[in-house]
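Participant: Could you look at this predicted model? Sequence included:
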Amino acid sequence: MATRRTTTRVEVPLPDRNNPPTTNSTRPAHPTASQTTTTHPSLPTPLEALFLTIYPLTLLLGSLASHLSPATRSATYNPTTQAYDPSTAPSYFARKSNLFNVYFVKIGWFWISLAWACFVLGHGSLKSHGQGLLGRRRVQAGVRYVVVTCVWIAVTQWFFGAPIIDRSFRWTGGRCQALEIEREEGGFLVEGEVEKAFTHAACKAVGGRWAGGHDISGHVFLLILGSAVLWLELLPAVLKMEGLREARRVRMGDGSLRSAAFEARRGGGGGDDEGAAELGWATKLALGVAGLSWWMLLMTAAYFHTWFEKFTGLLVAFAAVYAVYFLPRGLPAWRRVVGMPGV
């Protein structure tokens, strides 16, 4: 009797020519930064975002303290001069003549520049092996300082004529108004020179008052910009915290994302980190200037300007900080110019 044989048909799937299978030989041994995180490189790390949140919270705290304080509510505030009557000022810091306002805030960029220069030239983390005093890190820190200083000049001092603050004031309907419309000169009544004043300083010089427009708070802009520059320069160098150093992501020329630590190694090793976390006199000076800037920001928030004026000062300062300290992480060409602190 013959035995009938049966066969089992097995179908083997053919590989897709358009999507070949990944073999162990082609799988990367270690995931890249772009595979382990979805954070955009030009966004702050969670720790940096927490740090930046201090500024709007300071403005909010100062405004709330002003509204809740009985002494502030009973004081006489002149919106034209943006100041309290000295005789009824609720605090020493509510007087424009206070020493901290006259000798620190009024010349604030001098103190910011002095603290920045002492830190950059004196801190060990900015040294570069074999490159002398002006190594790559210090040169790029200098470029960042020049860019930020140009922004400060354009906003508060000069921008092809009137600074941006004064231009925005006039764009929003403001102008120099005469306290006395006419004055007598040479036996004739002549019109005052207030209409020719296109800046706040010029208006004040001819005896007019700056009124009718939106006044971006120059104090808020200066204090936030200056202190943020110092914090963002020194924290990655002094505090060896992952959230301020390696957690930062940078976009490479090929589009891949890498850690800031990889960028530092690629740039040549990143200087002398031995003892970098120690607080020398230069670091203490920078911390002192940044801390005093924060305190005067709180006083400004409590006693001067409207909430919207302070808010726009915050926005302008944040825009400058973002362009110099966060945007370069996602733009390799821009990063090659300004670099990154601690890299």
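Facilitator: Nice, I can see it. Note that this is a predicted model, so its numbers are computed, not measured. Numbers count the residues shown, from 1 in each chain.

Participant: CA only for contacts and neighbour counts going forward, please
Facilitator: Fine.

Participant: what's the helix or strand for Leu230?
Facilitator: Element membership for Leu230, per DSSP states H and E: helix 218-238.

Participant: May I see the buried residues of that helix?
Facilitator: Going by neighbour count (16 or more other CA atoms under 10 Å), the buried part of helix 218-238 is 218-230, 232-238.

Participant: cool, stretch 146-163 as well?
Facilitator: Within stretch 146-163, the residues that qualify as buried by neighbour count (16+ other CA under 10 Å) are 147-149, 151-152, 154-159, 162-163.

Participant: For these, give me CSV that also has secondary structure.
Facilitator: Compiled in CSV, the buried residues of stretch 146-163 are given as follows (DSSP: H, G, I helix; E, B strand; the rest coil):
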residue, secondary structure
Val147, helix
Val148, helix
Thr149, helix
Val151, helix
Trp152, helix
Ala154, helix
Val155, helix
Thr156, helix
Gln157, coil
Trp158, coil
Phe159, coil
Ala162, coil
Pro163, coil
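
Participant: Check those residues against Lys204 and report the nearest one.
Facilitator: Taking CA to CA as the measure, Ala162 is the one of those closest to Lys204, at 14.3 Å.

Participant: For Tyr77, see how far away the closest one is.
Facilitator: Between Ala162 and Tyr77 the distance, using CA to CA, to the nearest Å, works out to 28 Å.

Participant: go on, Val338?
Facilitator: Spatial separation of Val338 from Tyr77 under the definition CA to CA is 44 Å.

Participant: Neighbour count: the two, which is higher?
Facilitator: A direct count of neighbours by other CA atoms under 10 Å for Val338 and Tyr77 places Val338 higher, at 21 against 18.

Participant: wait, Ala301 sits on Gly62?
Facilitator: Yes: Ala301 lies in contact with Gly62 (CA atoms under 8 Å); the separation is 4.6 Å.

Participant: before we go on, here's another structure to hold up against the first:
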Amino acid sequence: MTNDDTYKNHLNMVNQQIQSITRKLRVTSGEFWFLGSFLINFIVGKTIHLTSTDEEVYNYYNDKNNIFNQLFVKKGWFWTTILLVAFYGILLSKNHPKIQNKFQFIQKSVLKYIIATGWWILFTQWCFGLPIMDKIFIYTGGKCTNIHPSKVKPHLVSLLSKSVTDELQDIYESKIISSSVCRSLRGHWVGGHDPSGHVFLLIHSSVYLFFEISQFWPGWSVLISDIKKLSHDIKFGRFTLHHYILKNPSILVIWLIGLWWFMLLMTNIYFHSILEKLVGLLFGYAILGLYLVPRF
């Protein structure tokens, strides 16, 4: 047997395993590779971190105040909402052939958005008190430290009775304020297992957008062909970019998911422990239940 035959046999074995997994999970090959790309991202990010020197690892993207993190990551759900509304607005205005009943389509889309938003809120914002990610941190021994009592007390008034807050004159740490409040008080979130909110948000938003637009995906060949036409028309002053976007609204979502994949890589290189990122990843994957459960 030649080396080429051995290579082909191994490749066929891998393809057979992938096909078996996709059948069991009821996903397409495209969905499989998209979802698997986040695990690849994790492995690549960790490899870069372990094999790089400090000078190579620590740069602009290691600064949490970089513009991409502040504008596109922390406000990720805002951009998710804006792009989804724009995407569906364009499809509805064009009477897309795959949308047979506009009212029913809008009803289903709004319901899925409410569920996706609700899960984002529960994990990162509020879950009958602290959000899920902060509850995990507190329950595993975490707390907010190095906060001055004059700063923390106003936040505790809404959480505790006045008789209790009067006894907090010397408090410098707390287990009942959220991570966002802790940051606003310039405290330190230490001591527990801190699931990565960045990893959760980037994966949650990307998976949600991917499955929402995939049913309308025209295919790479169509997009590449249209890009060539766009370049030709712009060259001769006959076409503008907004016309292309109106014709191919998927390109905006692809751009945003691509940016998020890159920012996820930066998070995997610079921030959190392996376990904290994996927990964020698993909670981010939870949105898959909205799309895969109905297939069984």
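Facilitator: Everything's here; your move. The structure displayed is predicted, hence computed values, not measured ones.

Participant: before we move on, back to that, starting from the helix holding Leu230 of the first structure, tell me the next helix or strand along the chain.
Facilitator: Heading towards the C-terminus - elements assigned by DSSP H and E - helix 218-238 of the first structure is followed by strand 249-251.

Participant: The second structure: matching residues for the following helix or strand past that following strand?
Facilitator: Using DSSP H and E, the next helix or strand after strand 249-251 of the first structure towards the C-terminus is strand 257-259. Residues of the second structure matching strand 257-259 of the first structure by TM-score structural alignment do not exist; the stretch lands nowhere.

Participant: and strand 257-259 of the first structure, what does it pack onto?
Facilitator: Here strand 257-259 of the first structure is seen to pack against helix 33-36, strand 249-251 when contacts are counted using 3 or more CA pairs under 8 Å, 6 or more residues apart in numbering; DSSP states H and E.

Participant: Could you look over these and pick the most buried one?
Facilitator: For these, the largest average neighbour count (mean count of other CA atoms under 10 Å) is found in strand 249-251, namely a mean of 27.

Participant: what distance separates it from the middle of the whole chain?
Facilitator: With CA atoms, centre = their mean, to the nearest Å as the basis, the distance from the averaged C-alpha position of strand 249-251 of the first structure to the chain average is 19 Å.

Participant: Same check on stretch 103-116 of the first structure?
Facilitator: Its chain's C-alpha centre lies 16 Å from the corresponding centre of stretch 103-116 of the first structure when counted by CA atoms, centre = their mean.

Participant: give me the stretch of the first structure that stretch 200-214 of the second structure matches.
Facilitator: Applying TM-score structural alignment, one finds that stretch 200-214 of the second structure aligns to the residue range 221-235 of the first structure.

Participant: ok, residues contacting the matching stretch?
Facilitator: 55, 105, 108-109, 112, 115-116, 119, 152, 244, 283, 286-287, 289-291, 293-294, 296-297, 313-314, 316-318, 320-321, 325, 341-342 (CA atoms under 8 Å, 6 or more residues apart in numbering).

Participant: That one vs the second structure, mean deviation?
Facilitator: After superposition onto the second structure, the average distance of stretch 221-235 of the first structure to its aligned residues comes to 1.2 Å, using mean CA distance after the TM-score superposition for the first structure.

Participant: Ile257 of the second structure: neighbour count?
Facilitator: In terms of burial, Ile257 of the second structure registers 20 neighbours under the definition other CA under 10 Å.

Participant: quick one: what's aligned to it in the first structure?
Facilitator: Counting by TM-score structural alignment, which is the criterion used here, Ile257 of the second structure corresponds to Ala290 in the first structure.

Participant: Any of the contacts of stretch 221-235 of the first structure buried? List them.
Facilitator: 55, 105, 108-109, 112, 115-116, 119, 152, 244, 283, 286-287, 289-290, 293-294, 296-297, 313-314, 316-318, 320-321, 325, 341-342.

Participant: related to what we said a few turns ago, so for Ala301 and Gly62 of the first structure, which residue has more residues nearby?
Facilitator: The residue with the greater number of neighbours, taking Ala301 of the first structure and Gly62 and applying other CA under 10 Å, is Ala301; the counts read 27 against 20.

Participant: Just give me the match in the second structure for that one.
Facilitator: Residue correspondence, TM-score structural alignment: Ala301 of the first structure in this structure matches Asn268 in the second structure.

Participant: separation between its match and Gly280 of the second structure?
Facilitator: Applying CA to CA, one obtains 11 Å for the distance of Asn268 of the second structure from Gly280 of the second structure.

Participant: Enumerate every residue touching Trp119 of the second structure.
Facilitator: The neighbourhood of Trp119 of the second structure, defined by CA under 8 Å, 6+ apart, consists of Ile287.

Participant: For it, what is the corresponding residue in the first structure?
Facilitator: Checking with TM-score structural alignment, Trp119 of the second structure has Val151 as its match.

Participant: can you map out the strands along the stretch 1-150 of the first structure?
Facilitator: Assigned by DSSP state E, counting those that start in this stretch, the strands in the stretch 1-150 of the first structure fall at 77-78, 83-84.

Participant: Burial check on the corresponding residue of the first structure for Phe103 of the second structure, number of neighbours?
Facilitator: Matched to the first structure by TM-score structural alignment, Phe103 of the second structure sits across from Gly135. Using other CA under 10 Å, Gly135 of the first structure is surrounded by 15 other residues.

Participant: Give me the nearest residue to Gly135 of the first structure, chain neighbours excluded.
Facilitator: Residue nearest to Gly135 of the first structure in three dimensions, not counting chain neighbours: Ser128, with 5.2 Å by CA to CA, 6 or more residues apart in numbering.

Participant: Surely the one you found touches Arg136?
Facilitator: Yes: taking contact to mean CA under 8 Å, the distance of 6.8 Å between Ser128 of the first structure and Arg136 places them in contact.

Participant: ok, the residue in the second structure that Gly108 of the first structure lines up against to Ser163 of the second structure distance?
Facilitator: If you follow Gly108 of the first structure across to the second structure using TM-score structural alignment, you land on Gly76. If you measure Gly76 of the second structure against Ser163 of the second structure using CA to CA, the figure is 40 Å.

Participant: Could you measure from the alignment partner in the first structure of Met133 of the second structure over to Arg209 of the first structure?
Facilitator: Alignment note (TM-score structural alignment): Met133 of the second structure maps to Ile165 of the first structure. Per CA to CA, Ile165 of the first structure is found 16 Å from Arg209 of the first structure.
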